[in-house]
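Colleague: here is my input; please provide its structure:
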Amino acid sequence: IIEHVKKVAEVIPVFGFYLQAAIGGRVYSYDFWQQFAEIPNVYAIKVAAFNRYQTLDVVRAVAHSSRRDEIVLYTGNDDNIVADLLTPYRFEIDGELVEKRFVGGLLGHWAVWTEKAVELLVAVKQMLATGYTDAASMLATNIAVTDMNAAIFDPANAFHGCITGVHEVLRRQGLMDGIWTLNPKETLSPGQAEE
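Modeller: I've put the predicted structure just below:
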C-alpha cells in the first residue's frame, strides 16, 4: 500500500483516511502510519478508527515524523468528536515535547445539523483559546453528542442503519422526502427512529 501511495503522491497531494474496521476499513499499525507520514505530498489524515489505541497510533506516528509540521489531523471519530478536538496529544521525542492536535473534523455526523456542528467547533476552538474554561461542561457535551450520534449511526446494530439514520434526520428537517437508498433492504433498525 505504501508504494501505491507514493506513486499517487508523485502526481497529487494525498489525504489519508483511516476508516474503522466495523464498516469495511482495515486496521493499520503504527509502523504503517509512520511510513505513510514520511511520504512527501501527504498533507492530512482523517482518523475514523473509532478506537483510541488506533487513533493514538496515527497521532504518535505523525508526531514522530520528520513531516509532523506539514501534516494536519482531522477527526472522523464520530463517537468522540469533542474530546478529539480538545485533546493535546503530547509525546517526548528526542528530549523534546511534541504536541499534535486534531484541527477539525470530517464526520458523517456533521452531514446533519451542520449549523450546530459549526457552532460546536467554534466553541471548542474558543475553549482552547481561553485555557479550557468550563471544560466539564464541554466534556458533558461530548457525551451528549456521542449519545445522539449513536442514534443516527446505529452501532447497536453493527451500523446497519447508519445511512438511513442520516437520511431520517434530513427527512425530519424537511431536506429529504424519504430515507430511501439504492438498496431497498437498507432501512432503519428496529427502535432506531424512536431513539
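
Colleague: from here on, just use CA atoms for contacts and neighbour counts.
Modeller: Fine.

Colleague: what sits against residue 90?
Modeller: Residue 90 sits next to 97-100 when contact means Cα atoms under 8 Å, 6 or more residues apart in numbering.

Colleague: tell me if I'm right that residue 21 and residue 49 touch.
Modeller: Yes - the pair residue 21 / residue 49 is scored as a contact, 7.2 Å apart, by Cα atoms under 8 Å.

Colleague: one more, so I can put them side by side:
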Amino acid sequence: MLSSAVKKALHEGAFIPAHPLALSSNKELDEASQRALTRYYIDSGVGGLAVGVHTTQFEIRDPRFDLYEKVLTLAMEEIQNANVPDSFIKVAGICGPVEQAVKEAQFSKEIGYDLGLLSMGGLGSYTEEELLERTRRVAAIIPVFGFYLQPAVGGRVLSYEFWRTFTELPNVYAVKLAPFDRYLTSEVVRAVCHSKRGDEIALYTGNDDNIVNDLLTTYRFRTGDRVKEKKIVGGLLGHWSVWTKRAVELFKEIKHWQLQDAIPQRMLTLAQEITDANGAFFDARNGFKGSIAGINQVLAGQGLMQGRWCLSDKEELSPDQMQEINRVYKAYPHLHDDDFVKRNLSKWLPPERIVAEGAERT
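Modeller: Okay, here's the model as predicted:
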C-alpha cells in the first residue's frame, strides 16, 4: 500500500525528475557523480525522484553492465542521508517481460521505493490483455505508476480500453503521459475520467515537448449525466533532470496558475521557451537520437558529470546538437541554474572532481 503522505503528495502534484546515469570515460559507473546528481535534485527542492527509468538508460539492466540494483541503491542511500520528508516520492523504473518486471518490483519494494514506473516498451509481442496481467503481477508487489512511452523511443500505441482497464486495477495510483501526442494524451485522460477508480489516479505529464501547457490544462469529459474534470497535476520528466533548481521555481508558479481562471500570456511564452530548450536537449529534429546524450551534456557542462558518455555506443549527440544546446543556453538565460550549481558543487562532489563551470559546453 502507498503511504498516506506519499499518496497526498502524489495527488497534489509533485516535481519528479528522471535521474540520469553518470559514467566515466571507460563506461563504468561514476559513483561520485551519481551521488552528486541525487544531492543536486534534493537540494533543488524536488518532490521526488524516478530512478532506473529511460533517462537512467535501459541498458543498466544488461548483464554486461548489471547496474540496475546499484543505481537504485545509491539514490536511496542519498535520499535517506538527506532526511527528506515522508511525502518525498521515490519511484523505481520497472520494465521487461513479466519475470524481469516482478524481480525489479520486488527489489525496489525491498529497498524502500514507493512506486514502480511500469514501462510497456519493448514488449511488442504482448497483447494488451497480457500487458494488463503483467501489471496485476507487479501491482501485487508494489504500487504502480503507469507509463505511456512515446513510440519514437521504444513505446507503443495503446487503446482507450487498455487505459480504462489499467486504471481500474487495484494498487495503480498514477499514470505518466508521455506519448508526445495531444490526441493520445487526451484519450488517456478521457479513459481515466471514465474509470471506476478515476478519482484515485493522479495524472503526470511526461510530454517534455508540452510541459507547461499540460500542467495548465483542465480536461473536461461527460460521463453519463455528469461532467468530469481532470488535471495533470505534476510531472515526471527527463527534461527536469537539467536546469532543475530553476524548473522547480517555475513549477511552483505554474501550480499557482493551475488554480486560477485566467492564465497570463507570459506563461504561454514560457511554455514555448521550455519546449524550444527541450528540442535542443532531446534532439527533436533528429528523432530524439541524442536525447540521453543531450541531457548528459548539459550536466557535464555544469560539472555534475565528467562527460556525456552512455552505455550504448549509439547514444551520442547528433552532428548539429551541440550548436542547438549552445543556442538555447544563450537564448534563455532565465531558465538555467548554472549559478546555483556552481555555488554547490563543492558540497556535492569531492574537491578533486570540481571542474570549471561550462568546461564541457564548448
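
Colleague: tell me where the stretch 1-150 of the second structure has strands.
Modeller: 15-17, 48-51, 89-94, 115-119, 144-149 (DSSP state E, counting those that start in this stretch).

Colleague: let's have those in a markdown table, adding mean neighbour count.
Modeller: Compiled in a markdown table, the strands of the stretch 1-150 of the second structure are given as follows (neighbours: other Cα atoms under 10 Å):
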| stretch | mean neighbour count |
| --- | --- |
| strand 15-17 | 26 |
| strand 48-51 | 27 |
| strand 89-94 | 26 |
| strand 115-119 | 28 |
| strand 144-149 | 26 |
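
Colleague: okay, the ones you listed in CSV with distance to residue 244 of the second structure next?
Modeller: Shown next, in CSV, are these (distance: least, Cα to Cα, whole Å):
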stretch, distance to residue 244 of the second structure
strand 15-17, 8
strand 48-51, 12
strand 89-94, 16
strand 115-119, 21
strand 144-149, 22
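
Colleague: comparing residue 21 and residue 49 of the first structure, which residue is more hemmed in?
Modeller: More crowded of residue 21 of the first structure and residue 49, by other Cα atoms under 10 Å: residue 49, with 26 against 14.

Colleague: chain neighbours aside, what residue packs nearest to the alignment partner in the second structure of that one?
Modeller: Taking TM-score structural alignment, the alignment pairs residue 49 of the first structure with residue 179 from the second structure. Spatially, and ignoring its direct neighbours in sequence, residue 179 of the second structure is nearest to residue 150 (3.9 Å; Cα to Cα, 6 or more residues apart in numbering).

Colleague: burial measure for residue 253 of the second structure, as a count.
Modeller: Neighbours of residue 253 of the second structure (other Cα under 10 Å): 12.

Colleague: which position in the first structure pairs with it?
Modeller: Checking TM-score structural alignment: residue 253 of the second structure goes with residue 123.

Colleague: now do the contacts for residue 5 of the first structure.
Modeller: Per Cα under 8 Å, 6+ apart, neighbours of residue 5 of the first structure: 14, 36.

Colleague: tell me which residue of the second structure lines up with it.
Modeller: That one, residue 5 of the first structure, aligns with residue 135 by TM-score structural alignment.

Colleague: what's the mean deviation for stretch 132-139 of the second structure versus the first structure?
Modeller: Stretch 132-139 of the second structure differs from its equivalent in the first structure by a mean of 1.8 Å after superposition (mean Cα distance after the TM-score superposition for the first structure).

Colleague: list the buried ones in that stretch?
Modeller: 132, 134-139 (16 or more other Cα atoms under 10 Å).

Colleague: residue 179 of the first structure corresponds to which position in the second structure?
Modeller: Match for residue 179 of the first structure (TM-score structural alignment): residue 308.

Colleague: next, count neighbours for its match.
Modeller: Neighbours around residue 308 of the second structure, by other Cα under 10 Å: 24.

Colleague: kindly report the same for residue 212 of the second structure.
Modeller: When neighbours are counted by other Cα under 10 Å, residue 212 of the second structure comes out with 23.

Colleague: which helices and strands does the lengthiest helix in the first structure pack with?
Modeller: Ranked by residue count, the top helix of the first structure under DSSP state H comes out as helix 135-153. Applying 3 or more Cα pairs under 8 Å, 6 or more residues apart in numbering; DSSP states H and E, one finds that helix 135-153 of the first structure makes contact with helix 81-86, helix 162-172.

Colleague: so which of those helices gets nearest residue 111 of the first structure?
Modeller: helix 162-172 (7.2 Å; Cα to Cα).

Colleague: the closest one vs the second structure, average offset?
Modeller: Looks like 0.8 Å for helix 162-172 of the first structure (mean Cα distance after the TM-score superposition for the first structure).

Colleague: just how off-centre is that helix within its chain?
Modeller: Computed by Cα atoms, centre = their mean, to the nearest Å, the chain-centroid distance of helix 162-172 of the first structure equals 19 Å.

Colleague: any idea of the angle that helix forms with helix 135-153?
Modeller: Angle between the axes of helix 162-172 of the first structure and helix 135-153 is 100 degrees (criterion: axes from the mean of the first three to the mean of the last three Cα atoms, to 10 degrees).

Colleague: what residues of helix 162-172 of the first structure count as buried?
Modeller: 162-170.

Colleague: next structured bit after the helix or strand containing residue 329 of the second structure?
Modeller: Assessed by DSSP states H and E, residue 329 of the second structure sits inside helix 321-331. Downstream of helix 321-331 of the second structure, the next assigned helix or strand under DSSP H and E is helix 338-348.
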